[in-house]
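Chemist: No sequence on hand, only this structure:
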């Protein structure tokens, strides 16, 4: 797996030798994915967000290949990750609100909970570090929640794919992911207090 990652890093570093450029490209694909969902095209939206996710991984591989790993690159990657997720969740909100005949205030609540949980999960760790609540890097590394971003997005993408065949199922995925995301937030808060 490591050898494959290195080869991918070499290939993409020859196309565009800038990790930050690949990070930015992922944002553009996410923006087009948002537009596709707004236009009720779930399949194209899914494909575009998957491509955005691919390029989000490519930036790190290119950075390691070219030995260009920098604090600025890590900062931009984290910020754009939040934009990509927000594009995805707002796009799904607009898609479901148009596709679901009985879309209700309760559905809005679940989407709010989903966005809140997805943004708060990384914030807890970053804020614990920023406020010097936890200064030991090893302890900070232990603040990984059980429901990581990769798992969260993977489940969302699976839900989008599944709903192409069973349209009414998408909201169920949203509810489950919203609950798990916020449980992950509570877990990280507990870990932060425990690791002081």
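Modeler: On my side now, so go ahead. Note that the structure is a prediction, hence the values are computed from the model and not measured.
Chemist: okay, CA-based contacts and neighbour counts for the rest of this
Modeler: Noted.
Chemist: longest helix in the protein, by residue count?
Modeler: helix 71-99 (DSSP state H).
Chemist: Counting by contacts, list what the next helix-or-strand element following that one packs against.
Modeler: Remark: after helix 71-99, the chain's next helix or strand is helix 105-130, criterion DSSP states H and E. In terms of contacts (3 or more CA pairs under 8 Å, 6 or more residues apart in numbering; DSSP states H and E), helix 105-130 is packed against helix 71-99, helix 170-194.
Chemist: Among these, which comes closest to residue 123?
Modeler: Proximity to residue 123 (CA to CA) singles out helix 170-194 among the helices and strands packed on helix 105-130, at 9.0 Å.
Chemist: Compute the inter-axis angle for that closest one and helix 105-130.
Modeler: With axes from the mean of the first three to the mean of the last three CA atoms, to 10 degrees as the basis, helix 170-194 and helix 105-130 are set at 30 degrees to each other.
Chemist: same for helix 170-194, what does it pack against?
Modeler: helix 105-130, helix 149-163.
Chemist: Structure two is appended below for comparative analysis:
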């Protein structure tokens, strides 16, 4: 899919004078539209539209590579907009459940809140780790996995199940990244410490 975009779609967008940052902003607007659909309770349609918005989100990176417009600011801007896009989707779900006012309303709203916290912490853990020069893409639920689970839940009418999965496993992923950075720092410190060569008979010493 990525190669297809880079070879076919991206050159056309480049010739039209469209920049990667423009595509990123349009993707955010599409996501706002998806959130509005979800807020009205049309979850099935919202799921398919979320898939379309997710595919559109691939265009900015493909366009940047195809037109040699990749930049650190572009990567930073795309990451920030991704966080807004994910948050606005959850906002749409919060509005939907608040308007529905059914027997599972409190549970659903609590799950959405936990999923938001977990998603934010997963992204923040990676950003903070990379700011400290640690690679941190580990963990079960990155953004593509989170969007996939949410789309499946919306389309198959398993939204509560999807929210349970997101609420639990996004936070587990954040913990996985914390442990990963802790382990990476211990490994780095161990590598920096000079190795002291002990005599062969050192193992015979018995500490009292």
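Modeler: Yep, that arrived. Values in this document were obtained by computation on a predicted structure and should not be read as measured data.
Chemist: TM-score for the pair, please.
Modeler: The TM-score (TM-score structural alignment, normalised by the length of the first structure) is 0.85; 184 aligned residues with a CA RMSD of 1.9 Å.
Chemist: coming back round to it: how far apart are the longest helix of the first structure and its match in the second structure?
Modeler: With mean CA distance after the TM-score superposition for the first structure, helix 71-99 of the first structure departs from the second structure by a mean of 1.3 Å once superposed.
Chemist: OK, contacts around the alignment partner in the first structure of residue 146 of the second structure?
Modeler: Using TM-score structural alignment, the partner of residue 146 of the second structure in the first structure is residue 152. Residues near residue 152 of the first structure by CA atoms under 8 Å, 6 or more residues apart in numbering: 177, 181.
Chemist: change it to 7 Å
Modeler: residue 177 (CA atoms under 7 Å, 6 or more residues apart in numbering).
Chemist: can you check residue 30 of the second structure too?
Modeler: residue 53.
Chemist: so which strand or helix has it?
Modeler: Going by DSSP H and E, residue 30 of the second structure is part of helix 20-39.
Chemist: mind listing what's buried in that helix?
Modeler: Neighbour counts over helix 20-39 of the second structure (16 or more other CA atoms under 10 Å) mark 20-21, 23-28, 30-39 as buried.
Chemist: repeat for stretch 120-131 of the first structure
Modeler: Result for stretch 120-131 of the first structure [16+ other CA under 10 Å]: buried residues 120, 121, 122, 124, 125, 128, 129.
Chemist: roughly how far out does that stretch sit from the chain middle?
Modeler: 16 Å (CA atoms, centre = their mean, to the nearest Å).
Chemist: what's next to that stretch, contact-wise?
Modeler: Contacts of stretch 120-131 of the first structure (CA under 7 Å, 6+ apart): 134, 135, 143, 184, 185, 188, 189, 192.
Chemist: what's the neighbour count on the third one?
Modeler: By the other CA atoms under 10 Å criterion, the neighbourhood of residue 143 of the first structure contains 19 residues.
Chemist: measure residue 102 of the second structure to residue 96 of the second structure for me?
Modeler: 11 Å (CA to CA, to the nearest Å).
Chemist: quick one, which of the two is more surrounded?
Modeler: Applying other CA under 10 Å to residue 102 of the second structure and residue 96 shows that residue 96 carries more neighbours, namely 22 against 10.
Chemist: which residues touch the closest residue to the more buried one other than its chain neighbours?
Modeler: In space, and not counting its chain neighbours, residue 96 of the second structure is closest to residue 39: 4.3 Å by CA to CA, 6 or more residues apart in numbering. Residues near residue 39 of the second structure by CA under 7 Å, 6+ apart: 92, 93, 95, 96.
Chemist: okay, those residues in TSV with distance to residue 75 of the second structure next?
Modeler: TSV is the format used below for the contacts of residue 39 of the second structure (distance: CA to CA, whole Å):
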residue	distance to residue 75 of the second structure
92	26
93	28
95	31
96	32
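Chemist: overlap between these and the first structure?
Modeler: Cross-checking these against the first structure gives 92, 95, 96 as conserved contacts, using both residues aligned by TM-score structural alignment, their matches' CA atoms under 7 Å.
Chemist: Next one: the most centrally placed residue in the second structure from residue 160 of the second structure, what distance?
Modeler: The second structure has residue 143 as the residue nearest its centroid, 2.4 Å off, counting by CA atoms, centre = their mean. For residue 143 of the second structure, the distance to residue 160 of the second structure equals 19 Å [CA to CA].
Chemist: Check residue 153 of the second structure too.
Modeler: 7 Å.
Chemist: Quick check: neighbours shared by these two?
Modeler: With CA under 7 Å, 6+ apart as the test, residue 153 of the second structure and residue 160 reach no residue in common.
Chemist: What's the separation between residue 110 of the second structure and residue 51 of the second structure?
Modeler: For residue 110 of the second structure, the distance to residue 51 of the second structure - CA to CA - is 25 Å.
Chemist: what does residue 171 of the second structure give?
Modeler: 24 Å.
Chemist: out of those two, which sits in the busier spot?
Modeler: residue 171 (21 against 17).
Chemist: Quick one: map that one onto the first structure.
Modeler: Match for residue 171 of the second structure (TM-score structural alignment): residue 182.
Chemist: How much space separates its match from residue 116 of the first structure?
Modeler: Residue 182 of the first structure is 8 Å from residue 116 of the first structure, by CA to CA.
Chemist: what does residue 141 of the first structure give?
Modeler: 22 Å.
Chemist: neighbour count winner among those two?
Modeler: residue 116 (16 against 9).
Chemist: Let me see the contact set for the more buried one.
Modeler: No residues are in contact with residue 116 of the first structure under the rule CA under 7 Å, 6+ apart.
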